[in-house]
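Undergrad: Predicted structure and sequence below. I'll ask about it afterward.
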Amino acid sequence: MSDEKIYQVLFLCTGNSARSILAEGLMNHLGRGRFVAHSAGSHPAGAVNPLALQTLSQLQIASGNFRSKSWDEFAQPGALELDFVFTVCDKAAGEVCPLWPGQPMTAHWGVEDPSAVEGSDETRLRAFMDTAVILKRRIELMLALPLATLDKLSLQRELSSVGKA
């Protein structure tokens, strides 16, 4: 059994139906057990967008256990202690977030909302895949960081720059 730290990550968006769901699935897949991702929304839609689930399936990521939930679940006494919190939509980034247990590192990794794209099913699915590719690249950049050797200020700077990549 490894003594390596397992990092808890929360991805936030307003509705928790598309971008944050994609990020949760990607981080859990790419983090290979070293990172455990969760997602939530400030005003959850109550359902996960089927195109988000279809996109995850196309990327060969299990898509059966996702649900749209409130960020309040992660801010209550006794909630999971978080290491990182990332906003993936501009609207959620501008909202007043709850206080998170564990004083996690935070950064904004905003991406366009694929749910807002109109057009054919193919056009809409392409928007979801484009969003997933952007989030995947950002997660890969984060996973490549030497987390154990970076001081807090350097880590914060690096995480913020990943959101601009």
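TA: Received the coordinates, thanks. Numbers count the residues shown, from 1 in each chain.
Undergrad: make it CA atoms for all contacts and neighbour counts henceforth
TA: Will do.
Undergrad: distance between the lengthiest helix in the chain and the chain's centre?
TA: Ranked by number of residues, the top helix in the chain under DSSP state H is helix 121-143. Taking C-alpha atoms, centre = their mean, to the nearest Å, one finds the center of helix 121-143 at 12 Å from the center of the full chain.
Undergrad: The structure to be compared is supplied as follows:
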Amino acid sequence: MHTQPYNVLFLCTGNSARSVMAEALLNVLGKGRFKAYSAGSFPSGQVQPIAAELAREAGYHEALRSKSWDEFATPGAPHMDFIITVCDNAAGEVCPIWPGLPITAHWGVPDPAAVTESEAARRHAFQSAWATLRQRVELLVSLPVEKLDRIAIQGELRGIGQQGQHER
């Protein structure tokens, strides 16, 4: 029986918006049952201010930082149970070999940091990405993970990634 929190790593390329928002959401909504982390294949080195603001408003008060996925592929790094890519670039990249062969899924979300028009347009893009990620994280935390086998969990996680696809 799994007694510790399930460790989840959200991956993106820059680790500045979508993956850090998913990390914050799961750490708040997972209520200790899940421990979320985020990283990027080519981290930008900074978290987008609107992403950090949304995380704070949701009750996440730990420091968010942009970091490389290499941090999680080293000896002594937390063992990951699930790895979820949230950007299409990261989904297509060659990932490190993760110890323990975690369950993987792709939850593609349009990049709000790519919106460079007005402040209102940027905020709307971040809020839209936040809403999509929140819906998916809520579905994840409602899964009876403890009662499902690996194949069922993988199918459920991949199905969650299809939620909100019609809205694009």
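TA: On my side now, so go ahead. On a predicted model such as this, the values are computed, not experimentally measured, just so you know.
Undergrad: right, and the helix or strand after the longest helix of the first structure?
TA: Beyond helix 121-143 of the first structure in the direction of the C-terminus, DSSP states H and E gives the next helix or strand as helix 152-162.
Undergrad: That next one vs the second structure, mean deviation?
TA: With mean C-alpha distance after the TM-score superposition for the first structure, helix 152-162 of the first structure departs from the second structure by a mean of 0.7 Å once superposed.
Undergrad: angle of that helix against helix 121-143?
TA: Between the direction of helix 152-162 of the first structure and that of helix 121-143, the angle (axes from the mean of the first three to the mean of the last three C-alpha atoms, to 10 degrees) works out to 160 degrees.
Undergrad: mind listing the strands for the second structure?
TA: Chain-ordered strands for the second structure, with DSSP state E as the definition, fall at 6-12, 34-40, 82-85, 103-106.
Undergrad: same for the second one, what does it pack against?
TA: Taking 3 or more C-alpha pairs under 8 Å, 6 or more residues apart in numbering; DSSP states H and E as the contact definition, the neighbouring helices and strands of strand 34-40 of the second structure are strand 6-12, helix 18-29.
Undergrad: Would you convert those into CSV that also reports distance to Trp107 of the second structure and mean neighbour count?
TA: Formatted as CSV, those follow (distance: least, C-alpha to C-alpha, whole Å; neighbours: other C-alpha atoms under 10 Å):
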stretch, distance to Trp107 of the second structure, mean neighbour count
strand 6-12, 9, 25
helix 18-29, 10, 26
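Undergrad: What's the match for His79 of the second structure in the first structure?
TA: Residue correspondence to the first structure (TM-score structural alignment): His79 of the second structure is matched to Glu81.
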